[in-house]
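Starting from these lines, generate the structure:
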Amino acid sequence: MIDSREELTFETVLDAPPEKVWRALTIPEYRDRWLQQPDDVKLHLVAVNANSLLTFSWVERDEESLVTIELHPTKDGGTAFRLTHVPVRIPAAANSNDPGTTMVRAA
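Model (predicted):
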């Protein structure tokens, strides 16, 4: 269950074709420079669709979230870029005393 208030979305249009943006996101030395992830963050690839979608598991301080990057070509040869960062939550145990409780999944 994801609370939409916890979802962070960033959208922009880049002046480069999706294939070039894809290289910047998938070659580790380029990705690390571009995304500038903190040293204590662990990234693991979860899903991929060449030149259009990447989903990473982002683990920071034992809290996991999913970072999804979507790329779509624009009419003028650029790339529509959308990054969504969503915390991963799992429902509380069925025997929980608080039915509205969710728990953060530990990595």
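
contacts and neighbour counts: CA atoms only from here.
Noted.

helices or strands next to the biggest strand by length in the chain in the packing?
Across the chain, the longest stretch assigned as strand under DSSP state E is strand 63-73. Contact here means 3 or more Cα pairs under 8 Å, 6 or more residues apart in numbering; DSSP states H and E; on that basis strand 63-73 packs against helix 18-26, strand 53-60, strand 79-87.

Report the buried residues of the next helix or strand after the last one.
Pointing back at strand 79-87 there. For strand 79-87, the following helix or strand on the C-terminal side (DSSP states H and E) is strand 89-91. If you call a residue buried by 16 or more other Cα atoms under 10 Å, then strand 89-91 has these buried ones: R89.

Second input sequence below; structure requested for side-by-side comparison:
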Amino acid sequence: MSAPNGYAIKAENSSTSCPGRFPNVGIIKKPASSDTICKVSAIPKNYIITSESSSTSPHRFPNLWRVKVPASRDKMCSISPLPNGYVITGRGSSTSCPGSFPNTAKIRKL
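So this is what the prediction gives:
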């Protein structure tokens, strides 16, 4: 499942009008400056992943990313794409991010 550029999958659902098995429908929206999106969604351009979490729908855990537009200095999960115009200035660890420690990156805008 994918969303057009500039949009993210906010939820998944099921519909008898669409082919395939659950989930076969993606609910897409333009993400806010800080938002939660489904992990099946591509990370919107120039957003960073700040944590992962779970919801009851869809039933794969953890299944959500917390994303945001980064500030001039910020911290992101290491799995996050580095936004254009930013550099990594340090590493750290967080239980909110996936992967083995160190699993976070401090970033700064050039």
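
Fetch the TM-score of the aligned pair.
Remark: TM-score between the superposed chains equals 0.27 [TM-score structural alignment, normalised by the length of the first structure]; 53 aligned residues with a Cα RMSD of 4.7 Å.

could you dump the helices and strands packed on strand 63-73 of the first structure to JSON lines with distance to T68 of the first structure and mean neighbour count?
Below are these laid out as JSON lines (distance: least, Cα to Cα, whole Å; neighbours: other Cα atoms under 10 Å):
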{"stretch": "helix 18-26", "distance to T68 of the first structure": "12", "mean neighbour count": "17"}
{"stretch": "strand 53-60", "distance to T68 of the first structure": "4", "mean neighbour count": "19"}
{"stretch": "strand 79-87", "distance to T68 of the first structure": "5", "mean neighbour count": "19"}
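
Adding distance to H72 of the first structure, write the ones you listed out as TSV.
Putting these into TSV (distance: least, Cα to Cα, whole Å) gives the following:
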stretch	distance to H72 of the first structure
helix 18-26	7
strand 53-60	9
strand 79-87	5
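
I'd like to know which of these lies nearest to L35 of the first structure.
L35 of the first structure lies closest to helix 18-26 among these, at 8.3 Å (Cα to Cα).

got the buried residues for the helix or strand just after the closest one?
Following helix 18-26 of the first structure in sequence order, the next helix or strand is helix 28-35 (DSSP H and E). Buried residues in helix 28-35 of the first structure, counted by 16+ other Cα under 10 Å: R31.

Not counting sequence-adjacent ones, nearest residue to I27 of the second structure?
Nearest residue to I27 of the second structure, sequence neighbours excluded (Cα to Cα, 6 or more residues apart in numbering): A11, at 5.1 Å.

Kindly report the same for T79 of the first structure.
Here the residue nearest T79 of the first structure, using Cα to Cα, 6+ apart, is P73, at 4.6 Å.

cool, K106 of the second structure as well?
K75 (4.4 Å).

so which strand or helix has that neighbour?
strand 73-77.

Can you name the secondary structure element that comes next after that strand?
By DSSP H and E, the next helix or strand past strand 73-77 of the second structure is strand 86-92.

Compute the inter-axis angle for that next one and strand 73-77.
Angle of strand 86-92 of the second structure versus strand 73-77, following axes from the mean of the first three to the mean of the last three Cα atoms, to 10 degrees, is 60 degrees.

on that earlier part again, skip ahead from the one helix or strand the residue nearest to I27 of the second structure maps to and say which helix or strand is next.
A11 of the second structure belongs to strand 8-13 when assigned by DSSP H and E. Downstream of strand 8-13 of the second structure, the next assigned helix or strand under DSSP H and E is strand 25-29.
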